[in-house]
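> Any chance you can model this:
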Amino acid sequence: MPAKTTNVALVILAAGASRRMGAPKQLLPWGEDYLLGHVVKNALKTVATEIIVVLGANYDYINQKVDRFPVTVLNNTDWSMGLGMSIAMASNYIKEQVLKPDGILITLADQPFVTPDYLNNMISVFLPGRNQIISTSYQHQSHGVPVLFDLSYLDQLRQLNSDVGAKSIVDKNQHFITYLRPEFNNADLDTMEDYKTYRKQGYDTDNL
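The predicted structure is shown next:
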């Protein structure tokens, strides 16, 4: 039986232009920091061996806010093509590394409710070398990010180039999927109304 591992690269996708938000949501205030800063700090509390942040739109401005963290920052100049291009960029970066991770854990910059404990739980149930995909399960039998891929999917991840992210890979490999249900409300903050609603309800704390 394969041994468990903590040798996982954690990729934060933060390249979008936030058109529906009307402002770069990566830098909206959240807790004691800003949205992307909050997500990065949570990622740094995990057992992942490397944190990779993929930026794109407003790169220069946002990168100035991120460079205080011990993370790898990539600039996706093709960010307008969607999440798939950001995943491909991170995967190409990993492909070039001499010491590669056993798995790739993908999460989003606009999901501030994802906790370090949940990400660590995903890593704890991951068994490398089994083509495993660990996907987050939501209501109505849907699934999505955060999602953890075995390194065997690296070349497929490198070929992505659309806004549907890695959904095509997940859909083709249903028999390798392990589903996890989070104990928190894993909402995306896509609009200013979403953002204001959760802040008004007091959700923007660094303890979530």
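
> Could you use CA atoms for every contact and neighbour count after this?
Will do.

> Could you say which helix or strand holds the residue lying closest to residue 147 once chain neighbours are set aside?
Nearest residue to residue 147, sequence neighbours excluded (CA to CA, 6 or more residues apart in numbering): residue 135, at 4.5 Å. Applying DSSP states H and E as the criterion places residue 135 in strand 133-137.

> which residues touch that strand?
By CA atoms under 8 Å, 6 or more residues apart in numbering, the residues outside strand 133-137 that reach it are 122, 126, 143-150, 170, 176-182.

> Which entries within those residues meet the buried criterion?
Buried subset of those (neighbour count, 16 or more other CA atoms under 10 Å): 122, 126, 143-150, 170, 177-180, 182.

> Residue 78 and residue 88 touch, don't they?
No - look at residue 78 against residue 88 with CA atoms under 8 Å: they stay out of range, at 10.6 Å.

> And those two? Which one has more around it.
Taking neighbours as other CA atoms under 10 Å, residue 78 and residue 88 compare with residue 88 leading, 23 against 15.

> hang on, that one packs against residue 158?
Yes - with contact defined as CA under 8 Å, residue 88 reaches residue 158; the gap is 4.1 Å.

> Contacts only, for residue 22.
191, 192.

> swap the cut-off to 10 Å and go again
By CA atoms under 10 Å, 6 or more residues apart in numbering, the residues touching residue 22 are 190, 191, 192.

> here's the other one to compare against:
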Amino acid sequence: MSKEHISAIVLAAGFSSRMGTLKALLPWQGIPLIQYQMEQLKNAGIVEIIMVLGHKADELAQVISPYDVKSVFNEHYRDGKSSSIKKGVSCMTDNPSGIFILAVDQPVPSFILQKMVEHFRIDQPSIVIPSYQGKRGHPILFQGNLKEELLTVNEQSKGLRKVIQTYHDEISYLDVRDPAILLNLNEPNDYFHKN
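Here you go, the predicted model:
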């Protein structure tokens, strides 16, 4: 299994209502957050990157247009994050060995992604979740054979939680010793205290 077989789905369709401004365009290490995410994935060797857009899709599409990523529009983005996960998974071009699912407001540096891929390649668990000081973080890396399960997620069953609960005994927690995996930029305080 090589990095070329890992696909990544970046969820960037939400309203950013709690932040009060479009989170994907917030500056992060000198560039828009959505651009930072793409560059980290590219640096980690992820070839297929699917950007799921919804709210202000045209604006975000312009930012990501110079990159070799697939942008798809989730016409049901108002229904919640699960609809974006299903849209992204359904747009993958092949059957990858692994599927990263990332939210645009959860920036993670490339070396963590690389560690996760390497761990995944060697141990081949159903799910890899990074952890820091015993706390679970993100992103989550799923075996490609869980594609069908990912296509059935919905808001009623708490999205990815159902898949994680179903395969609870097949999860590998990877200690990355970096608090970046806990970042979740939902509100202005989250952003201004971390940036």
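
> Among the contacts of strand 133-137 of the first structure, which lie within strands?
143, 144, 145, 146, 147, 148, 149, 150, 177, 178, 179, 180 (DSSP state E).

> all helices for the second structure, in order.
In the second structure, helices defined by DSSP state H lie at 33-43, 57-64, 81-90, 110-123, 147-150, 160-166, 188-194, listed in chain order.

> Now do the longest one: distance to the chain's middle.
Shown here is helix 110-123 of the second structure, whose average C-alpha point lies 15 Å from the average C-alpha point of the whole chain (CA atoms, centre = their mean, to the nearest Å).

> do the same with the second one
Averaging C-alpha positions (CA atoms, centre = their mean) puts helix 57-64 of the second structure 18 Å from its chain's average.

> now that helix: which residue numbers in the first structure?
Using TM-score structural alignment, helix 57-64 of the second structure corresponds to residues 59-66 of the first structure.

> what about the matching stretch, how far off from the second structure?
Mean deviation of stretch 59-66 of the first structure relative to the second structure after superposition (mean CA distance after the TM-score superposition for the first structure): 1.1 Å.

> now the spatially most central residue of the first structure: how far from residue 65 of the first structure?
The centroid of the first structure falls nearest to residue 107 when counting by CA atoms, centre = their mean (1.4 Å). Counting by CA to CA, to the nearest Å, the gap from residue 107 of the first structure to residue 65 of the first structure is 19 Å.

> Now distance to residue 34 of the first structure too, for the ones in strands among the contacts of strand 133-137 of the first structure, in CSV please.
Listed next are those as CSV, based on distance: CA to CA, whole Å:
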residue, distance to residue 34 of the first structure
143, 27
144, 24
145, 21
146, 20
147, 23
148, 25
149, 28
150, 31
177, 33
178, 32
179, 30
180, 27
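
> returning to that earlier point: overlap in contacts, residue 88 and residue 158 of the first structure.
residue 94.

> hmm, back to that, count of neighbours near the aligned residue in the second structure for the residue nearest to residue 147 of the first structure?
Aligning on TM-score structural alignment places residue 135 of the first structure opposite residue 129 in the second structure. Number of residues near residue 129 of the second structure (other CA under 10 Å) recorded here: 20.

> cool, and residue 118 of the second structure?
15.

> OK, contacts around the aligned residue in the first structure for residue 15 of the second structure?
Residue pairing (TM-score structural alignment): residue 15 of the second structure is matched to residue 17 of the first structure. Listed by CA under 10 Å, 6+ apart, the contact set of residue 17 of the first structure reads 23, 24, 25, 26, 55, 56, 57, 58, 59, 79, 80.

> Recalculate using a threshold of 6 Å.
By CA atoms under 6 Å, 6 or more residues apart in numbering, the residues touching residue 17 of the first structure are residue 57.

> same question, residue 159 of the first structure
Going by CA under 6 Å, 6+ apart, the list of residues near residue 159 of the first structure is empty.

> what do we get in the second structure for it?
Checking TM-score structural alignment: residue 159 of the first structure goes with residue 152.
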